[in-house]
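Q: sequence and predicted structure below; questions after.
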Amino acid sequence: MNLLLPLLLAPATRFLVVGGGPNPANNQVALEFNVQHFARILPKDAPYRVLFADGDAGTATVRFTPEGQTPGLKDQYKQPQLPRLDGAASLENVNREIASLASGGKTPVFLYFTGHGTIPKPPNPRLSSFNLWKFENFTAVDFARSLTSFPKDVPIVALMVQCHSGGFAKSLFKDGDPDQPPLNNRFCGFYASIESRSAAGCTPSINTKSYRDFTTYFVAALAGEDRQGQKVSGADYDGNGKVGMNEAFCYALVNDDSIDTPVCTSDEFVRRVVKMPEEEIFATPYSSVLKMATPAQRGALEALSTSAGLKGEDRLAVAFENYPSLGSRDSMDRIRGFRFVRLAKTVVMGSKMASHSDAALRRRYETLIKDEAANPLRP
């Protein structure tokens, strides 16, 4: 019996949190609060480690706006207050921590990155970067290569909420190159924005009730409570009493009132694997799309359609004509319309995977969909 005890007590998931900005001026308090919030809603006794800013709890590296002041005018700096701090958010430490997780057996892994991101000019999604302390960069290529050190059957989840984070969805593929085959692993991820756009969530404001960003809604849906500890409902789209990450993603698509344009790995997968003209995709009748969709996708499509003022069987075509892309100052109605276009495209293209000629790609997609439906925070 004693020999079985370690197996019975094995943790459900190991967590790594990487947070903070590249310097104090860009290390806004919202990033610290994200780490605090995420640590608070982890499963009891879940093993986790935190890399944040310079790794020193004694230095004033966190920028904040005092209550009652206008952000940016009289900002101040304070020491980070985190439940634990295991080191600086440096490239060396990130690589070391991921390597340690990869050597830790078959226990699932969850990686949460909350900070800033950049993409080079001209844009190269493979070089989308998470900006580490002292302006070191952890790129989508770095991430994809680090995933190859994990056992193939270990579930790995990435939640990345920095600007341009969608570029990291390409870590599904060898060397982060979508022209290469998908990696034979169990990686899935959720991202705050498409690779070409900024994301919300890097404010120096200490008023967490005003936060509108992907972390706020995605994590709230998974944990069943918001940043203030209030119960959150409405994300269990299939009514099975549990909320999967796929449902949390759709909940965020509907409720995140910000510039965010969330992306998940299955979005990226079907766009690279399924060959289908856009004219055919957006000519699909809306009623047919609803039949193809999962309960979560249906709920999000209906809500986004309503908020964007879309009606009729040809609403995919109308939406694509009106919301093919976004500018830097678009209204929430346009942002929701754009989210509708992206989600509808994923649903239509995803419906083609069941008949795809490549059996290995079909199996990889089935595994991806299954892993995206898990909930590591509330297993």
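A: Okay, I see it.
Q: for the rest of this, base every contact and every neighbour count on C-alpha atoms.
A: Will do.
Q: what is the three-state secondary structure of Asn246?
A: Counting by DSSP: H, G, I helix; E, B strand; the rest coil, the backbone at Asn246 sits in helix.
Q: residue contacts, Ile194?
A: Residues near Ile194 by C-alpha atoms under 8 Å, 6 or more residues apart in numbering: 164-167, 261-263.
Q: spit out the contact partners of Arg339.
A: When contacts are counted by C-alpha under 8 Å, 6+ apart, Arg339 touches 253, 261-262, 304.
Q: export those to JSON lines and tack on distance to Pro277?
A: Output for these, formatted as JSON lines (distance: C-alpha to C-alpha, whole Å):
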{"residue": "Leu253", "distance to Pro277": "25"}
{"residue": "Thr261", "distance to Pro277": "22"}
{"residue": "Pro262", "distance to Pro277": "23"}
{"residue": "Leu304", "distance to Pro277": "23"}
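Q: give me the buried entries from the residues you listed.
A: The neighbour count (16 or more other C-alpha atoms under 10 Å) marks 253, 261-262, 304 as buried among these.
Q: second one coming, line it up with the first:
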Amino acid sequence: MTRRLISIALVCAGLASQASARDYFVLLGGGAGPASSEVSIEKNVEWISGLLDSRGHEGHDVLFAAGLQDPTRDVKTNRVDPELAGLWLPIARVYGNRARLFEAFHKNTVARSADAATRENALDLLQQRLTAMQAGDNLMLVYNGHGGGSDEDPSQHHLRLWDNTRLTVGDLVQTLEHQPPQTVFRFVLPQCYSGPFLRTIHQQLSIGESGPVNTARCGFTAAPHHRKSEGCTEVEDEREYVDYSTYFFAALDGQSRLGQALSREPDTNGDGRVGLNEAHIYAATESYSRDVPGATSEYFLQQWQPWYVRGQTWSYPESSGDGHHARMVRTVAARLGFPADLDHVMLVREVSDRRIALEAQINGLEAEVRSLRQRELDLRGELARAGTSRWPELRNPYGVNFNGLEPENIGEISAWLESRPLYSELESVQNEIDAGNETILGMERDLGMHLRILRWLELSRLEYFLYRFGSRADISSYESLQDCESWTGLGE
């Protein structure tokens, strides 16, 4: 009887512990300064913060740009005024920066952003939450902003935080040394060059690390170490947003950020809840962007492969087409128009051929744009010299005399510039540059989709070989990371 009472007490204690478990969320956002703190970042952080509120996580933390106490106008936007465009555009074409003609700044409106999103504040906040955590608790870090990299040392890839500070992979791993036992840390990092943050599952960050991993850490990134990701735009129209966060958190919310129905049901296992892994799969298959998303379990597979698997590059066993990576391949391959009956080897070849062709086209277009930019500089120089000989005030746009020019003077200058023989050529060259950059972006997005297919084919192959040749410890680590990634604490 006594043993039974003890057992019941232990079970009740366990249930009480689980019931009291807390979920902590830290949202970081903004740029290194106002010029890189675009309005889309602000909108993403506000949207995700609202989603957390709707899930009962009103106590989540937010650090955004300069914070709310600092009066700095820390968000950049772009609001075109058609009337002023006609007046100022010729001057901007010759003397200024067309892309920044209607650049404007405002103070951020992120309600919970008490402090600036600096490296020091971010690390202090993470340390505070880690210190407060008890067994069963979860901590999730979500970032929206810019990233930077290092070709020599992946541990130096970083979040570009406010006041030109950096939070590196190494900083995060060092901070996580204080993670209490039986707690879980997760992250969503969609910035450019974010892939090396998947290395946080390692206690040591030596390049090529393939030792034991900490499966109480997991997360998702939007791009490999060498690629840019989508997002961070001064455009206010959210219909144009195709970044990883837009799709990832829409899957968790059950609707798009505009309140519209999703393109498909993200709950792939049918349990009625959307896990983080399912949100990742939704973002990776439903977005059309230059992103090549990654997850910690995928990174584990790539690091695990022994030499005898690494050498079987073209080996795609039949059963390797049964997992979720293979299903992702089929979804996107069909979207790109590849025949459904292609086996893995043929699909690799065809996708690789398209990839090579796209990269060659991108390189060719980039060379053309560079040539056009040189011609643009020459034309601007000639027109600028002619203009300043007539209106010397144009030599110093920050001077009192320039600011004293009346609107009719601006109109006169613009009309005169437009009448110059070289102006029409300048306008044509700049329009060609814009069109070329737009085409390059479209091709970069095409390339991103093809790179995803190649990545998933490789992961499908590696997963097959892991279950065939991997040790029990390796398989256990892989499955534990997948369990960590499948957390449903946010999905409905």
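A: Noted; the coordinates are in hand. Note that the structure is a prediction, hence the values are computed from the model and not measured.
Q: what is the nearest of the contacts of Ile194 of structure 1 to Met292 of structure 1?
A: Checking the contacts of Ile194 of structure 1 against Met292 of structure 1 with C-alpha to C-alpha, the nearest one is Val263 at 19.2 Å.
Q: to which residue of structure 2 is that closest one aligned?
A: Structural alignment (TM-score structural alignment) places Val263 of structure 1 against Gly294 in structure 2.
Q: thought Pro71 of structure 1 was touching Pro204?
A: Yes. Taking C-alpha atoms under 8 Å as the definition, Pro71 of structure 1 is a contact partner of Pro204 at 6.4 Å.
Q: who's more crowded, those two?
A: The neighbour comparison of Pro71 of structure 1 against Pro204 (other C-alpha atoms under 10 Å) goes to Pro204, with 25 against 15.
Q: measure the more buried one to Val109 of structure 1 for me?
A: 30 Å (C-alpha to C-alpha, to the nearest Å).
Q: likewise for Ser103 of structure 1?
A: Taking C-alpha to C-alpha, one finds Ser103 of structure 1 at 11 Å from Val109 of structure 1.
Q: kindly name the residues of structure 1 that line up with the longest strand anywhere in structure 2.
A: Longest strand in structure 2, counting residues (DSSP state E): strand 138-148. On the basis of TM-score structural alignment, strand 138-148 of structure 2 is assigned to residues 108-118 in structure 1.
Q: one step back: give me the more crowded residue out of Ser103 and Val109 of structure 1.
A: Of the pair Ser103 of structure 1 and Val109, Val109 is the one with more neighbours under other C-alpha under 10 Å, namely 23 against 12.
Q: contacting residues for the more buried one?
A: 13-16, 101, 154-157.
Q: now do Pro181 of structure 2
A: By C-alpha under 8 Å, 6+ apart, the contact set of Pro181 of structure 2 is 134-135.
Q: where along the stretch 1-150 of structure 1 do the strands fall?
A: Ranges of strands within the stretch 1-150 of structure 1 are 14-20, 48-52, 62-64, 76-78, 109-118, 129-131, 137-139, based on DSSP state E, counting those that start in this stretch.
Q: can you tell which of the ones you listed is closest to Ser325 of structure 1?
A: Closest to Ser325 of structure 1 of the strands of the stretch 1-150 of structure 1 is strand 109-118 (C-alpha to C-alpha; 19.5 Å).
Q: mean deviation (superposed) between the closest one and structure 2, please.
A: Following superposition, strand 109-118 of structure 1 is found to deviate from structure 2 by 0.7 Å on average (mean C-alpha distance after the TM-score superposition for structure 1).
Q: what do we get in structure 2 for Asn246 of structure 1?
A: Under TM-score structural alignment, Asn246 of structure 1 pairs with Asn277 in structure 2.
Q: isn't that match right up against Glu485?
A: Yes. Between Asn277 of structure 2 and Glu485 there is a contact at 5.3 Å, judged by C-alpha under 8 Å.
Q: who has more neighbours out of those two?
A: Neighbour tally, Asn277 of structure 2 and Glu485, criterion other C-alpha under 10 Å: the higher count belongs to Glu485, 26 against 23.
Q: where's the more buried one relative to Ala326 of structure 2, distance?
A: Applying C-alpha to C-alpha, the value for Glu485 of structure 2 to Ala326 of structure 2 is 18 Å.
Q: now do Glu234 of structure 2
A: The gap separating Glu234 of structure 2 from Ala326 of structure 2 is 36 Å, by C-alpha to C-alpha.
Q: before we move on, what about Glu427 of structure 2?
A: In terms of C-alpha to C-alpha, Glu427 of structure 2 sits 48 Å off from Ala326 of structure 2.
Q: tell me which of these two has more neighbours.
A: Ala326 (20 against 17).
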